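Peer 1: quick one, what's the 3D model for this:
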Amino acid sequence: MPRKYWSRAPYAEDKGITILLEVHAPLHFDHPWIIRHAEAYEKANTRALGFLPDMGMFLFRFPRVWKERFIRNGCPQEAADFIEKAFDDRILSEYVILDVMQNGARPQVAMAETLRHNAAFEPKRMLDFMPRIHNIHAKFYEMTDEIAEWSIPYDEVFRVLKQGGYQGYVCSEYEGNRWIEDAQEVDSLEQVRRQQLMFCRLLNETPPPALLTQ
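Peer 2: Predicted coordinates for the structure are as follows:
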C-alpha cells in the first residue's frame, strides 16, 4: 500500500474522516491491486481506510448508447453486432480486438477497445469487502422508459447491498450524456430522476413528490 495511506490514516481516523479508494473498471474486487490494498487496510487496523465501488464494473450488457455512437462514427453495423455479441458471450477482449484489427478500420477498433476496460464482474464480490465500503458510485448510461438501467443489473446490485447490510449513500453518476450529445439533446435531469425512481422501487420506498414530476 502506498506510504501516503499509512501516514494519513491516523489523522483521518482522529478527525472522523474515511479515505476511500475507488474500485473502477477495469479494476474489480478480484484484482490483485485491490486485494493488496484490502490486506494492507486490515494490517493497518484502522477504520479510516475503505473502498468506493463504481457500478460500471458490473456491465452485464454492452450499452446500446455506446453501440449507436460507434455506428454514427463510422463503425459498420455488422462489425458493431459482432463486437456486441463477443461482449455478451464473454469472449476475451484481446481476441476480439485482434480479430477487429485484422479485418476492420479505426471506428470498429475503437469500439472493440472498450471491451478491454469493461466487463461483467459479479456484484456479490462486494460482500467480502462490505465493512469497508462506505459510498457507491451508481454509474449508469441509459435509464429506459421502464425505469430500468439498460446495461447494469441494479436489482442484483441492491440485493447484494441489502444482504451485506450496507448503510451508506448511493450516488447517481450519469455518463450516457457523452454518448448521445452528438445526435440529440441531453436531458441529464430526467435520466437522474428515473434512476432515483428506480432506487425507490428497489428499496421499497415511496418516491418523494419531486421525483414524480417530469
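Peer 1: going forward, measure contacts and count neighbours with C-alpha atoms only.
Peer 2: Fine.
Peer 1: how about the most centrally placed residue in the chain, nearest residue that isn't a chain neighbour?
Peer 2: Nearest to the mean C-alpha position of the chain, by C-alpha atoms, centre = their mean, lies residue 56 at 1.2 Å. In space, residue 56 comes closest to residue 139 once its chain neighbours are excluded; the distance is 5.5 Å by C-alpha to C-alpha, 6 or more residues apart in numbering.
Peer 1: wait, a helix at that neighbour?
Peer 2: No. When classified by DSSP: H, G, I helix; E, B strand; the rest coil, residue 139 is found to be strand rather than part of a helix.
Peer 1: this one next, for a side-by-side:
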Amino acid sequence: MDATHSDTAGITLGSTLYSFTNEFHSRRYDLEGLVREVAARNLGPGIEIVGFQSVRGFPVVTDAFADWFKGLIAETGLTPTCLAINADALIDRNRPMTFDESVAYHARQIEAAAKLGFPVARFQYAATPEVVAKLAPLAEKLDVRLGLEIHAPHSIDHPDVIAYRETYERVGSPYLGFIPDFGASARSVPPAYKDYFKWRGIDQGMVDHALEIWEEQMEPFKRRAKFLDWAKAKGHDEVHAVDVSIIFGLFSRQPLTNWLEIMPQTVHIHGKFYGVDETTGEDPSIDYEAILPIFVAGGYRGSISSEWEGHQVSDDNGFEKVAAHLAMERRILQRAVQPV
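Peer 2: Got it, this is the predicted structure:
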C-alpha cells in the first residue's frame, strides 16, 4: 500500500468537478482552471468529470484535446477515476431512442472515457440492462468499467436495479458494476434544503408534512406522489409543492449494510454530501461515521468522489465544502486503519 492510500484504508479519495458547478457556471473557472484548483487545494488525488458538462462537443473528443487533457492531469499529479456519461433516452422529445441508437450513443461516450484515460464510466439506469449487456464487450476491449449509479430514490433491491443485477449475473463480465450514491442512504433531509425552503417563503406546515412523509416506512417512489396529492388537496401552492418534493428524489433511507450485497461489483462511489457541520466535523444528513467503515470492512478498495450537490440551493463555495468533506473522510478512514 503506497503512501497515497496508507491513511485512507486503500481507498482513493478525490473530487468530482460537479461539486464546483457554482464556480463553473459563474465563469470564474473553466475546465483547466477547475482541475488546477483541485490540485492546488489538495482536493484529489482522484478526479471525476461529467462529460457533457466539462468537454465542449462531447462525446466527440479530438486527439488534440485528449493529449492536452492527459497532459494536464499528469502535470497536476491527479488520478482520473470516473467519467459521468448520460443516457438521454428522450433527447428527441418526440420519441425515445431505439435500442441501436442507445447502444451507439453510449458507445461513443465509453470510447471518450477510454481516450481521456478514465477507468470507469458512470451510466444511468435509463440506459436499460439490454443496452449495457450489449456494451460489455466494448468495455472489456477498452478497459473501461461501467458503473450504474444507484441514486435515490433507487436502492439495491428496487426492480430497476434488480434487473441490472440479474443481467450482470447472466453476462458474467467483471466490467459491469455499480456506483453507490450515498444520498440513497441518508438519515435526514439536509439542513441546506430546509433553509432554502424557508428562504423561498414556502409554508412551513407543508415542509413539515413533507418531512414526515419522508420519514415514513414506504416505497421511496411513492412518497412524492403521496405528498403532492396531499398538497393539492390542501390547496397549497403547486410550484412550492413541486419545489419541496425534490427531497423525495435526492435522499432516501436505504439501510447502510444493504450496500454489502453489491460490494464485489462496486467500481466507484459518489460520496454525496450537502455540508459538514463546522462544530462537530460530521455530515448531519449522511452518516459517514458508519457508512465508510462498512465499505472498508466489505473490502472496497476503489475510489470515492466527494460530490457536493448543495449548489442546487446555495451559492456557497464548492471548494471549501469539498475540503471539509475530504478532511472528514480522511479522519474516519485513518481511524479505520489504526491498530486496535
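Peer 1: so the residue mapped onto the residue nearest to the centre of structure 1 from structure 2, which state does it fall into?
Peer 2: With TM-score structural alignment as the criterion, residue 56 of structure 1 lines up with residue 183 in structure 2. Under three-state DSSP, residue 183 of structure 2 falls in the helix class.
Peer 1: against residue 205 of structure 2, how distant is residue 183 of structure 2?
Peer 2: 25 Å (C-alpha to C-alpha, to the nearest Å).
Peer 1: circling back: ok, now which ones touch the residue nearest to residue 56 of structure 1?
Peer 2: Contact partners of residue 139 of structure 1, counting by C-alpha atoms under 8 Å, 6 or more residues apart in numbering, are 54-56, 172-175.
Peer 1: how far away is the counterpart of it in structure 2 from residue 144 of structure 2?
Peer 2: Under the alignment by TM-score structural alignment, residue 139 of structure 1 pairs with residue 272 in structure 2. According to C-alpha to C-alpha, residue 272 of structure 2 and residue 144 of structure 2 sit 23 Å apart.
Peer 1: and for residue 332 of structure 2, nearest residue in space, chain neighbours not counted?
Peer 2: residue 289 (6.3 Å).
Peer 1: how about that neighbour, what's its match in structure 1?
Peer 2: Per TM-score structural alignment, residue 289 of structure 2 is aligned with residue 155.
Peer 1: would you mind measuring from the alignment partner in structure 2 of residue 106 of structure 1 to residue 192 of structure 2?
Peer 2: Taking TM-score structural alignment, residue 106 of structure 1 has residue 238 as its aligned residue in structure 2. Taking C-alpha to C-alpha as the measure, residue 238 of structure 2 falls 21 Å from residue 192 of structure 2.
Peer 1: mind listing the helices for structure 1?
Peer 2: 3-14, 32-44, 64-72, 77-88, 93-103, 106-117, 154-163, 177-180, 188-202 (DSSP state H).
Peer 1: how many neighbours does the counterpart of residue 159 of structure 2 in structure 1 have?
Peer 2: Under the alignment (TM-score structural alignment), residue 159 of structure 2 pairs with residue 32 of structure 1. Residue 32 of structure 1 has 11 neighbours, counted by other C-alpha atoms under 10 Å.
Peer 1: residue 20 of structure 1 too?
Peer 2: 16.
Peer 1: swap in the one 10 residues further on?
Peer 2: Here the neighbour count serves as a burial measure; for residue 30 of structure 1 (other C-alpha under 10 Å) it reads 12.
Peer 1: how near is the nearest residue to it once chain neighbours are set aside to residue 177 of structure 1?
Peer 2: Using C-alpha to C-alpha, 6+ apart and skipping the chain neighbours, the partner closest in space to residue 30 of structure 1 is residue 125 (7.8 Å). Applying C-alpha to C-alpha, the value for residue 125 of structure 1 to residue 177 of structure 1 is 29 Å.
Peer 1: so the two - more neighbours on which side?
Peer 2: Taking other C-alpha under 10 Å, residue 125 of structure 1 and residue 177 do not tie; residue 177 has more neighbours (17 against 13).
Peer 1: structure 2: which residue goes with that one?
Peer 2: In structure 2, residue 177 of structure 1 lands on residue 311 (TM-score structural alignment).
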